[in-house]
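Visitor: Can you look at this prediction? I've put the sequence above it.
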Amino acid sequence: MRARAILAALVLVAWPTSAPAAADPEPTALYDALDLKERPADYIVLLDTSGTMSSQQTAVKQQLKGLLKAKGKQDSVTLVRFDRRPYHRSALETDADIDGLPTPVGEYTDIGRALEWVVRYLREHPSRLAAVMLVSDGIQEPAPGSPYGSANGPAWDRLRDQAAGLKPQPLLYTFPFGGADVRRHQDEIVERVFPANAQILDPRQSQATKDLSMVKDDSLRAEARRRVAADLKRGVAATWKQPDVRLDLARGTGSLTLDVRSQTEVLPLELRAVEVEVSDGKERVTGRSALPAPIRIEPGRTVPVPIELSWAEPSAIRVQPVALDLSRTVRVRATVQTPWEGDLGLLGLSYGKQQIGTDAARVTGSYRGAPSWWAAAAAVVLVAALIVLLLWWRRARRRRPPKMTGVLLSAYVKDAEDAWDEHTLGPVHLGGRRSVRTAELAPELDLPGGSVKGTVDVRAAADGITITYAPEGLPGRSDTATCPLGRRVMINGVEFIYRTTSED
């Protein structure tokens, strides 16, 4: 038998109880949702008991004791010894169980049969997913007649196909103690069954203990990634509860319901940036989501999202009949994200953003409004009032005198040193006015108490103007006369001349 010098650890990961303190930050929300910390892990150790393993017995026991320290309180470690085939199974609970292991005396090492036993065990116990470790110091050296005697063959192909069907797919760790040739040979054997999942770890005892403690964290993260992988490509299904809705246009508002169902199994989703699009028409209609964003949707659940529509409500004051007809299409667009994006980032994953758009829902409505009786009555009263006001205005206009035209002058005779002189005052322009009061046309009178100046009031008349002259400015001593255009009148000793502006 050739000397063998490799210690390999093959780990098929399940749902362990806890991650080590030195691990990266945990995606806590994901772990809690998947109950990853509540499920115990079963570590199965496949121990090569061929004779040459006796030289590695001390190192093997140290590694197994490190595994007992790294496991959680609810985890279990099962030891399966093999040489030409697996032949003994026992539980490892204390260091005493490890110290009591017998000295290896076997003649062959059939790693193929050991891996076959593991694959068959995991297929028969799918609910007890476990971490399996292969501990061997040698390369594949089966007994005569083993189906795994050659490097390639139908037995290896069949075993690889069976391993590919395991859920979850295993993570593999090897702790090589031999040289480069032994390590390469051991890697080839592992890759025949699990071609994509092998990791090589440091065989030194101090570092190996740390690596074993990381197995639990790697296992948990691998299971979390597997469980959410399908959800990364899933979104939501949005359907209208009633794709054809009749609206009451008299209210000015209406609603329809969009059912949004999450297609994920693990990840909660959120609707963000919800936009409601309403087709154009004569009457402007707007829409919005009645639920504030973000709208959370739990895995596999359906959330009804009310969509509110609004338009101009018909006026309550109607003098004429009102007819409204409305037909629109409504669509909703939104962005879908997950609130667990941070946890996914800790696993090297991302859900990102998905854009969704709904089919068109159709909303219709009609409204027929008769004139309001009180509005009609008010309109009748208003029209009647306008007619009365117009008649009054026309009558008042007919009764009012026309505006005056021309100019007015005055003339009087005054004794000036034994000679009588004629004096003329004015003119005062009357054009465009209906009444004028002026003192310009009144002569100044010398009275015992002093000189006074009278007033002249001029008003428009149907046949000219009416002149009222108060010599002393007192209404009680005034006289009035009517003067046609182009004529003269004498009032209280003063002659008033009414003529056009064109006269000299």
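Guide: In hand now; what should we look at? Residues are numbered from 1 along each chain as shown.
Visitor: Please make it C-alpha for all contacts and neighbour counts, starting now.
Guide: Fine.
Visitor: burial of residue 172, as a residue count?
Guide: The number of residues packed around residue 172, counting by other Cα atoms under 10 Å, is 25.
Visitor: and it, what is it in contact with?
Guide: 9-12, 194, 197-199 (Cα atoms under 8 Å, 6 or more residues apart in numbering).
Visitor: Just give the nearest non-adjacent residue to residue 90, would you?
Guide: Computed as Cα to Cα, 6 or more residues apart in numbering, the closest residue to residue 90 that is not its neighbour in sequence is residue 79, at 5.3 Å.
Visitor: and the next element down the chain from the strand or helix carrying that neighbour?
Guide: In this assignment (DSSP states H and E), residue 79 forms part of strand 76-82. Going down the chain from strand 76-82, the next helix or strand is strand 86-92, by DSSP H and E.
Visitor: Work out the gap between whatever helix or strand comes next after that next one and the centre of the chain.
Guide: Once strand 86-92 ends, the next helix or strand along the chain (criterion: DSSP H and E) is helix 95-99. Centre-to-centre, helix 95-99 and its host chain are 60 Å apart (Cα atoms, centre = their mean, to the nearest Å).
Visitor: Put this next to the first one:
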Amino acid sequence: MTHHPVRRLARGVAVAGLAALALAVPLSAPASADDSREDIFRRLQADQVPADYVVLVDTSSSMATSNLYGGVRATLGSFLGGLSPSDHVALFTFDEDAVPRYIGPAGNTSRMLAELPATATGSSTDIGRAIEQAVGELERPGAAAVASVVLITDGAHSPASSSDYPQSTGPAWSTLKARAAKLKATSVKGYALPLSGESGASLLGSVVRGTTVLDPSAVAQLGAYLDRSKTGARLGKAKVLLAADQGKGVTATWEAPATADLTGRDAPVTLTLRSDTTHTPLTVTGLSASIADGPQVTGDLPDRVDLAPGEARTFPLALRWDRDPLPIPFRDSDTSNGPLALIGQVTAPWAKALSPDIDLRTRATVAGDPRTVTVTSTVGTWTAQAIAAAAAALVLMLLALILYLRKRAPQSGTLVAVSPMTGQEVARFPLRGRLTRFGGPPLTGEGTVVARRVPRQDTNTDGVEYEITFRRLDRTDTTTLPSRGSVLLGGMAFEHQPPPEPIPARR
């Protein structure tokens, strides 16, 4: 392999790494689904990611025909001048051998062009040797993760007899292909630009996978085709930056007490949404927070949350438990032990513009472990329960009294005690109120009378009957006395006499 002083000089150039650029790049404005790839590359500052450009230019004598070589030189000036200062350029010419003309950082276009020969005078076209130099350049320590190999030629592979690549195939080509497959660069693209129909430029594709064979019909179109390699390199730079974001999304975390009493008050909780990406902005929609088994999560969650890379946003919420009170305000406690859960859809505004070349594979839903909270809530109070119980007892007592009073009718008329032996009246007692006590001389005994309502019938037109309890000596007897009727009880006859009918007033 032929070495050149320029190559030795290039070995000393330190390449600032991707590591510095792997830090998140702050967005100057919110990302939008309408961002173009150019917008995305600018936001990513993709041009600051170093890329390797290896340019192989045919200088065989056929390139002098119709001033092909002069047109290539002129076009290369514009192409090389448009590279980023962080890019690394290796410029080779090839004919019977491949000669490095410039190896170093981009930016010094005039020097690069000055190193090119003024005319194309080579006697052979060794494309194999040129590709070998390109592979060797990309094998160097510190090579960039993104690389483009551009091959420009107008002829078929026609090497000198001493070439290691005498044919278009063979062991040397297989070895070269194996070396290219082991390159550490994550993105290596080849661009073959044949300037004639019989060109061997397509041989680049046999070594570098993913080679695109472009077909400019004239040197004037060469610049536009060369720009494709820059576009491909920028996409490769974006891939390098976004690789760490693939499969990432948004994580939710909760700040909440382990236990909370929600009786008559809310318990504050905090939701934090954090973007897990380094470079990719994310959007969360359809947010909904909940907790199982009765309680609710209250507060304002926006319909849309835009998160810059690595950004976290916090939302104050609250736990509430609106339990329906019991019909009677008895004290009642309930406990719920459930997880705080969140639903939300996550999208990447850049996904459409980057597809299909870069698939971000953003997690579609918000991730995060639910926070389990034990909450209690009490309705009613002991005081209310006591008052309610007392009120219920009072109502029951009133109902019992009403029933009692409805059953115990007011008494009227007179209870007459008659000797059953003589038929003579012994005593009489007026019946008043709902309980009448009677007894004393000349009646040898005492008792009580209560009245109760009964259905009216022919034998009892008043609808009242009297229950008489009579105690005489050591014996107590009870019986029922119909209104206007008589009974024998405890050796004494008792009869009921109704009150006298009122005398009509004289007119």
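Guide: It's in. Given the structure is predicted, the values throughout are model-derived calculations rather than measurements.
Visitor: The residue nearest to residue 90 of the first structure contacts residue 48, correct?
Guide: No: here residue 79 of the first structure does not reach residue 48: they are 10.6 Å apart, not a contact under Cα atoms under 8 Å.
Visitor: between these two, which one's more packed in?
Guide: Comparing residue 79 of the first structure with residue 48 by other Cα under 10 Å, the one with more neighbours is residue 48, at 30 against 19.
Visitor: Apart from its neighbours in sequence, what residue is nearest that one?
Guide: Nearest to residue 48 of the first structure is residue 136, by Cα to Cα, 6+ apart, at 4.9 Å.
Visitor: Okay, helices next: where are they in the second structure?
Guide: All helices of the second structure, identified by DSSP state H, fall at 5-10, 18-21, 37-44, 68-81, 109-115, 127-138, 171-181, 222-242, 351-354, 382-407.
Visitor: how close does residue 226 of the second structure sit to residue 56 of the second structure?
Guide: Applying Cα to Cα, to the nearest Å, the value for residue 226 of the second structure to residue 56 of the second structure is 12 Å.
Visitor: List the residues that contact the residue nearest to residue 48 of the first structure.
Guide: Here residue 136 of the first structure is in contact with 6-8, 47-48, 53 (criterion: Cα under 8 Å, 6+ apart).
Visitor: Give me the distance between the two termini of stretch 88-107 of the first structure.
Guide: Stretch 88-107 of the first structure end-to-end distance (Cα to Cα) = 16 Å.
Visitor: likewise stretch 282-302 of the second structure?
Guide: Chord length of stretch 282-302 of the second structure, first to last residue, is 15 Å (Cα to Cα).
Visitor: now that stretch, how far from the chain's geometric center?
Guide: 9 Å.
Visitor: and that stretch, which residues are buried?
Guide: By neighbour count on 16 or more other Cα atoms under 10 Å, the buried set for stretch 282-302 of the second structure is 282-285, 287, 289-291, 294-298, 301.
Visitor: Which members of those are positioned in strands?
Guide: In strands, defined here by DSSP state E, the members of those are 282-285, 287, 289-291, 296-298.
Visitor: will you turn those into JSON lines that also has distance to residue 123 of the second structure?
Guide: Shown next, in JSON lines, are those (distance: Cα to Cα, whole Å):
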{"residue": "282", "distance to residue 123 of the second structure": "58"}
{"residue": "283", "distance to residue 123 of the second structure": "61"}
{"residue": "284", "distance to residue 123 of the second structure": "64"}
{"residue": "285", "distance to residue 123 of the second structure": "66"}
{"residue": "287", "distance to residue 123 of the second structure": "71"}
{"residue": "289", "distance to residue 123 of the second structure": "76"}
{"residue": "290", "distance to residue 123 of the second structure": "79"}
{"residue": "291", "distance to residue 123 of the second structure": "81"}
{"residue": "296", "distance to residue 123 of the second structure": "85"}
{"residue": "297", "distance to residue 123 of the second structure": "82"}
{"residue": "298", "distance to residue 123 of the second structure": "82"}
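Visitor: quick one: which of those is nearest residue 202 of the second structure?
Guide: Ranked by distance to residue 202 of the second structure (Cα to Cα), these are led by residue 282 at 41.5 Å.
Visitor: Looking at the first structure, name the residue matched to the closest one.
Guide: By TM-score structural alignment, residue 282 of the second structure lines up with residue 269 in the first structure.
Visitor: need the contact list for its match.
Guide: Shown here is residue 269 of the first structure, whose contacts under the criterion Cα under 8 Å, 6+ apart are 235, 262, 296-299, 336-339.
Visitor: Now list the buried members of these.
Guide: 235, 262, 296-299, 336-338.
Visitor: Residue 389 of the first structure: which of these is nearest?
Guide: Using Cα to Cα, residue 296 is the member of those that sits closest to residue 389 of the first structure, with 67.4 Å.
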